[in-house]
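[1] predicted structure and sequence below. I'll ask about it afterward.
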Amino acid sequence: MSDTVYDLVIIGSGPGGYVAAIRAAQLGMKAAIVESGPLGGVCLNVGCIPTKSLLHAADVLDEIGEAKRFGIKVGDVAFELAGAMKHKDNVVKASTEGVAFLMKKNKVEVVAGWGVVAGRGSVHVKLTAGGERTLTAKNILVSTGGRPRPLPGAPFDGQRILSSTDMLTLKETPGSLLSIGAGAIGIEFASMFRAFGSEVTVVEALPRIVPNEDEEVSAELEKAFKRRGIKTMAGVKVEGLDTGGEKVVVSLVDSAGKPQQIAVDKVLVSIGILPNTQGVGLEDAGVTLNSRGFIETDGFLRTSAEGVYAVGDCTANTPWLAHKASAEGILAVEHMAGQSVTPIDYGKIAGCTYCSPEIASIGMSEAKAKEKGYEVKVGKFPFSANGKARAIGQNRFGFIKIVADKEYDEVLGIHMIGPNATEMIGEAAIALSHEATGASIMHTIHAHPTLHEAVGEAAHALEHGAAIHI
C-alpha cells in the first residue's frame, strides 16, 4: 500500500483529467494523476490541437490561392506535408509540456503507468518504468477517454485504412482520399486534405452530411464543398473495402439503392469512438457500463461505485467534446469537495467543426425544437450581405441562423456556418446560458464592421421578419 493517502487519484490526463487535477489543487486537495501515455490525452496529442494546427496550414494555402483578389501577386507555391507535420509536432510538444508545467506548478503528482481501480479508494498502477505501486485515495476519477472505432470487418492497418490518429502521421499527401463518415472528424480531414491537393470524397450513412447540425447548415456545407471540388454522398451504405489491389476499392450502395465502387489511395474511417474502459478494473469495482461499454454517471459525474467518478469521452450519453470533459472535471471535483454545484445542461454546449467554411452551433436545431413541441420563429442573415465578410473575401457562403420560441422569444438554438464561426459561437453560448431572448440580442449593439454583426442582423430578422441589410 502507498504511504500517502490522496484526496483524489485521476486515471487519464486528457482535458477532463488534467483540468480536474488543477481544480482539485486549487481547492486544497492532494491529487495524483495516472497516465500511461503522454500528458494531455487524445485532445492535445492526436486530436483537437494537432488537427487544428494542420487545418491552419490548409487555411493559409486557401488564402494564398485567393491572393490575386487582393492585389497580391504570388509566385510558385509548393506545399510540403512534412513541413505542416513538423509545425503540428512542435505545437503538440509545447502543449504537452505546458500540461507538465501545470502539474508541477499545482503540486499534482504524475504517476506514469497503467492504472486500474482495485477496490474502494484504491488504484493499482503498473509503472511504465517497471514495478508496481498502489495509490490510496478518498475519491477516484476515471478520465480514460476513447479511441477511433474501426469499420466492422475492415480493421485499421495504418497504411491505407486509416484512423484519425493515422492521418496525423502521413508522410505524403494522398492523391485520393475517401472519408467514411461526415461528422466533425471526417469533414475536417476532408476539408484539410482537399486544400493540400487530394481528390476527396465523403460518404455518410445518414441522410445528410454533418447530420448533427441544422439541416440548412448541412445543405450550405454541401454547396461549399461542391465548389471546392469535394464530392459528398449521403444515405450511403458501405458494403466492404478491398485492399488487394493497387488502390483501395470501396463498395457501397448509394441513396438510390444503386451499387457503386470507388477506388482511392487512402480511406479514413471516422464513424465514432470506442471507450477506453476495458482493463481498468471498472466492472470488478462495481462501475456500471452501458451496452456499448461507456460509463453510466449521474448529474454530478458519480458512477454506481461509491467514491468513483467519471468524466469525458468514456462516459455515456454526452457529446464527445474536450471542453465538455473539462467542465465535467471541474464539476466532479467541486462536488467531491462539498461545494454547491449544478449539473451540466448538455443541450447548451457549443459544438465546432473547423472545416472551410467553419461550422458552429449551440442548442436546438429548427427541426429538433419543433420535434419537442415548440412553435418556433427563425431569423437568418447571410454573410454575403456582411461588409466585413466582403472585405476579407469570405462572403460566398454562410449565414447565422437563430431559432427561438415564438411565444416567449427565448432563444433555443444558434447555428453558424461561415468565416470565424468557431470563434463567434462564444456569443451564442453566453446567450443560451443566460436565457437570452431574440429581442435582447437584437438590442445588443454589435460593432461595425465585424462578422459578429451578422448575429445582430439575424436577431433583427427574428424579431421583425427582415434584417436591415438585406
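    Nice, thanks for sending it over.
[2] hey, let's count contacts and neighbours off CA atoms from now on
    Will do.
[3] tell me the SS of Glu427?
    Three-state assignment for Glu427 (DSSP: H, G, I helix; E, B strand; the rest coil): helix.
[4] let me know how buried it is, in neighbour terms.
    Here the number of neighbours of Glu427 (other Cα atoms under 10 Å) works out to 13.
[5] repeat that for Leu268.
    Residues lying near Leu268 (other Cα under 10 Å) number 25.
[6] for it, what are its contacts?
    By Cα atoms under 8 Å, 6 or more residues apart in numbering, Leu268 lies in contact with Ile161, Leu162, Ser163, Ser164, Met167, Leu177, Leu178, Ser179, Ile180, Gly186.
[7] that one: which element?
    Using DSSP states H and E, Leu268 falls within strand 266-269.
[8] and the helix or strand following that strand, what other elements does it pack with?
    Using DSSP H and E, the next helix or strand after strand 266-269 towards the C-terminus is strand 273-275. Under the contact criterion of 3 or more Cα pairs under 8 Å, 6 or more residues apart in numbering; DSSP states H and E, strand 273-275 touches strand 146-148.
[9] which strand runs longest in this protein?
    Longest strand in the chain, counting residues (DSSP state E): strand 132-142.
[10] in helices only, show me the contacts of Leu268.
    Residues of these located in helices (DSSP state H): Ser164, Met167, Gly186.
[11] export these to CSV and tack on distance to His56 and neighbour count?
    Formatted as CSV, those follow (distance: Cα to Cα, whole Å; neighbours: other Cα atoms under 10 Å):
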residue, distance to His56, neighbour count
Ser164, 17, 19
Met167, 16, 20
Gly186, 16, 28
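[12] can you redo these as a markdown table with distance to Leu321?
    Formatted as a markdown table, the ones in helices among the contacts of Leu268 follow (distance: Cα to Cα, whole Å):
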| residue | distance to Leu321 |
| --- | --- |
| Ser164 | 15 |
| Met167 | 20 |
| Gly186 | 15 |
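[13] take a look at this one as well, against the first:
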Amino acid sequence: MSQTDFDILVIGGGPGGYVAALRAAQLGLSVAVVEAQHLGGICLNWGCIPTKALLRASEINHLLHDLEPYGFKAENVSFDFAKVVARSRAVSKQLASGVAHLLKKAKVPVFNGYGKLAGLTADKKRKVSVTAKEGATTTLTAQHVILATGARARTLPGLEPDGNLIWSYREALVPETLPKRLLVIGSGAIGTEFASFYRNMGSEVTLVEVAPRVLPVEDEDISALAKKSFEKQGIKVLTSAKIGSLQKAGQTVTVPVEVAGKQQNITVDTVISAVGIVGNTENLGLENTKVVVERTHIVTDALCRTGEPGVYAIGDLAGAPWLAHKASHEAVMCVEAIAGKKVHPLDPTKIPGCTYCRPQVASVGLTESKARDAGYKVRVGKFPLVANGKALAMGETDGLIKTVFDEVTGELLGAHMIGAEVTEMIQGYVIARNGELTEAELAETVFPHPTISESMHEAVLAAYDGALHF
C-alpha cells in the first residue's frame, strides 16, 4: 500500500517544486511531489532550456554566415529547421527525465495529477486532493504544503494565441516552419530572446515595446547598447509604441503601431506575444483559507509563508523576479526553515538576471538610476568590450560592463553587463554582492588574462582610480 501521509507535500514539479522535494529528502523528511503535466516545469520543458538550445543553433547559423573575417568561406549554407526544433525538444526531454531519476533516487514519490488544498484532518494536518487526468482522485495529507505551480503567459485581449498567426512562447518553441516576417510584442527577456533566435535564423523581425526602451528593467546604458546592437543585426525596434487591433487576412496579420504620433501598419506572417506572465493560482483550493492573492500572485513573507499556517508558496507563483534560480533558492530556504534550520531571507537585489539574446545581458543589484533614486551618492565605472583583448580576438566586441558603487561605503550596489558570455560571468559580481565586498577587495582581485572577465575588473577600476586599458 502506497504512502499517503507526509511531512511535506509539494504541488508542482518545476525548478522550485522538485528542488524543494530533493532538499526535504536530504534532511530526512518524508515528502512527495504532485505534478499535473511534466516534471521540470516550464523551465525545463517550455522555457529556459529549450530556448537556449534554439539560441545555440541560431548562433551557429549566424557564424556560418559571418565567416569571412575569420578567414573561412562556406557556400550554400543551409539548415534543417525541423531538426533544429527537434534537438531543442530532445534536450528538454533528457533533462526532464533526469529530474524523474533524481526524485526516484531520493525515494520521493510523484503523484500525477492536479493538487488542491482540501481542508484539514481531525489532527490538523493538511489534506490535498489529487485528481488524475482520467478523473480518479486520491487524498494525501501532510503537516506542510508548498505551492509551486508556477506561471503562464499573460494573454491580452486581441492577442490571444491561435496556434497559427499569433503565438505565445509555447508555439514559438515548436514552429513547423520559419516565419519570413515576424513581429514580437514585448522586449523583456522572452521577447528579445525570440527576436534574436528568429532573426539569426533568417526571419525579418520587428520588435515592439510599449515602454520607452527595450529591456526596460535593465540599466539605461545597457538598454541603449542592446537596441543599437539589435538594429545593427537587422531587427527593427519600435519603442514607446501603441498597438492597435490586429487584422487577420488569410495567412498574414496586420498590426497597427503608433510611435511618436505616427501610425504605421506592419504586415507579418506571425506575431509572438511576450507581454509578461500570470501566476497559476486557480483551482488550488485557496477559497476559505487565509492565503492572499494579489495581481495573480500569492503573497508570502520573507520565508515563503502564506497567511495560512502550514501553507507556503515559492517561485513564479509567489511573484517577481520570475527566475528559475530564484525558485530553486526559495525552495531550499523554505524547506530548511520548516526543518528548523537557521536561514537567511532572500534579498532580491542579490539575485542575478540573465537574458540570452545576442549579445547577452546580465545584471545584479540596483541600476544607476534606481541607486540615485534611493538616495545613494554613487560612483560609476564603465568598460567597453571593444577594449578587451579576448573579446577582440573572438570578434565579439559589442558590449559594456558597468558597475555602481556607494561612494560612502564602497559597497557594490549593482553591476550591469552586455556582451559575449556575460551570463556566465555575472556570478562574480553576485558573489561580491552576497559577500558584501567593497571596491577595495574587487580592485585587489587578480583576474585571469586573456579573458572577457578582465573587463569586470576594469569596470571596478573605472569607478575609482580609472581603468588601465581604456
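    That came through, no problem. Small disclaimer: the values here were computed from a predicted structure and weren't measured.
[14] compared with the second structure, how much does the longest strand of the first structure deviate?
    Following the fit onto the second structure, the mean deviation recorded for strand 132-142 of the first structure is 0.5 Å by mean Cα distance after the TM-score superposition for the first structure.
[15] can you tell me how far the residue nearest the centre of the first structure sits from Cys355 of the first structure?
    When Cα atoms, centre = their mean is applied to the first structure, the residue found nearest the centroid is Leu321 (4.8 Å). According to Cα to Cα, to the nearest Å, Leu321 of the first structure and Cys355 of the first structure sit 16 Å apart.
[16] which one's the longest helix in the second structure?
    For the second structure, the helix that runs over the most residues, judged by DSSP H, is helix 81-105.
[17] which strands and helices sit next to it?
    Judged by 3+ Cα pairs under 8 Å, 6+ apart, helix 81-105 of the second structure is in contact with helix 17-26, helix 41-46, helix 48-64.
[18] residues contacting the nearest residue to Arg87 of the second structure once chain neighbours are set aside?
    Residue nearest to Arg87 of the second structure in three dimensions, not counting chain neighbours: Ala53, with 7.3 Å by Cα to Cα, 6 or more residues apart in numbering. Contacts for Ala53 of the second structure (Cα under 8 Å, 6+ apart) come out as Arg87, Ser88, Val91.
[19] do Met416 of the first structure as well
    By Cα under 8 Å, 6+ apart, the contact set of Met416 of the first structure is Val217, Glu358, Ile359, Ala360, Ser361, Gly398, Phe399, Ile400, Lys401, Ile425.
[20] average offset of the host helix or strand of it relative to the second structure?
    Using DSSP H and E, Met416 of the first structure maps to strand 411-418. Compared with the second structure after the fit, strand 411-418 of the first structure shows a mean deviation of 0.4 Å (mean Cα distance after the TM-score superposition for the first structure).
[21] what stretch of the second structure does that strand fall on?
    Counting by TM-score structural alignment, strand 411-418 of the first structure lines up with residues 412-419 of the second structure.
[22] give the contact list for Leu9 of the second structure.
    Here Leu9 of the second structure is in contact with Val31, Ala32, Val33, Val34, Thr141, Ala142, His144, Val145, Ile146 (Cα under 8 Å, 6+ apart).
[23] can you give me the helices in the stretch 351-470 of the second structure?
    Taking DSSP state H, counting those that start in this stretch as the test, the helices found in the stretch 351-470 of the second structure are 368-373, 389-394, 422-434, 439-444, 454-462.
[24] pick the most deeply packed of those.
    Neighbour counts (mean count of other Cα atoms under 10 Å) averaged over each of the helices of the stretch 351-470 of the second structure peak at helix 454-462, with a mean of 25.
[25] by how much does that one deviate from the first structure on average?
    Looks like 0.7 Å for helix 454-462 of the second structure (mean Cα distance after the TM-score superposition for the first structure).
[26] Trp215 of the first structure maps to what in the second structure?
    Slight slip there: residue 215 of the first structure is Glu, not Trp. Per TM-score structural alignment, Glu215 of the first structure is aligned with Glu220.
[27] now do the contacts for its match.
    Glu220 of the second structure sits next to Thr367 when contact means Cα under 8 Å, 6+ apart.
[28] how far away is it from Leu400 of the second structure?
    For Glu220 of the second structure, the distance to Leu400 of the second structure equals 12 Å [Cα to Cα].
[29] do I have it right that Pro174 of the first structure meets Asp265?
    Yes - assessed by Cα atoms under 8 Å, Pro174 of the first structure is found in contact with Asp265 at 6.2 Å.
[30] overlap in contacts of these two?
    Counting by Cα under 8 Å, 6+ apart, nothing touches both Pro174 of the first structure and Asp265.
[31] the longest strand of the first structure aligns to what range in the second structure?
    Matched against the second structure by TM-score structural alignment, strand 132-142 of the first structure falls on residues 137-147.
[32] tell me the buried residues in the matching stretch?
    Neighbour counts over stretch 137-147 of the second structure (16 or more other Cα atoms under 10 Å) mark Leu140, Thr141, Ala142, Gln143, His144, Val145, Ile146, Leu147 as buried.
[33] swap in stretch 284-304 of the first structure?
    Of all the residues in stretch 284-304 of the first structure, those buried under the rule 16+ other Cα under 10 Å are 285-289, 293-297, 300-304.
[34] just curious, which of those residues is nearest to His434 of the first structure?
    Phe300 (21.4 Å; Cα to Cα).
[35] the closest one matches what in the second structure?
    Counting by TM-score structural alignment, Phe300 of the first structure lines up with Leu303 in the second structure.
[36] now that match: which helix or strand?
    Leu303 of the second structure belongs to no helix or strand when assigned by DSSP H and E.
[37] wait, what's in contact with it?
    By Cα under 8 Å, 6+ apart, the contact list for Leu303 of the second structure reads Glu330, Met333, Cys334, Ala337, Pro345, Leu346.
[38] same thing with Ser30 of the second structure?
    Taking Cα under 8 Å, 6+ apart as the contact definition, Ser30 of the second structure lies against Phe6, Asp7, Ile8, Ala24, Val108.
[39] what number of residues lie near the third one?
    Right, the one you point to is Ile8 of the second structure. Neighbours of Ile8 of the second structure (other Cα under 10 Å): 26.
[40] I figured it hits Gly28, correct?
    No - applying Cα under 8 Å, one finds Ile8 of the second structure not in contact with Gly28, separated by 11.0 Å.
[41] which residue sits closest to the corresponding residue of the first structure for Gln233 of the second structure, ignoring its sequence neighbours?
    Using TM-score structural alignment as the criterion, the counterpart of Gln233 of the second structure in the first structure is Arg228. Nearest residue to Arg228 of the first structure in three dimensions, chain neighbours excluded: Arg194, at 7.8 Å (Cα to Cα, 6+ apart).
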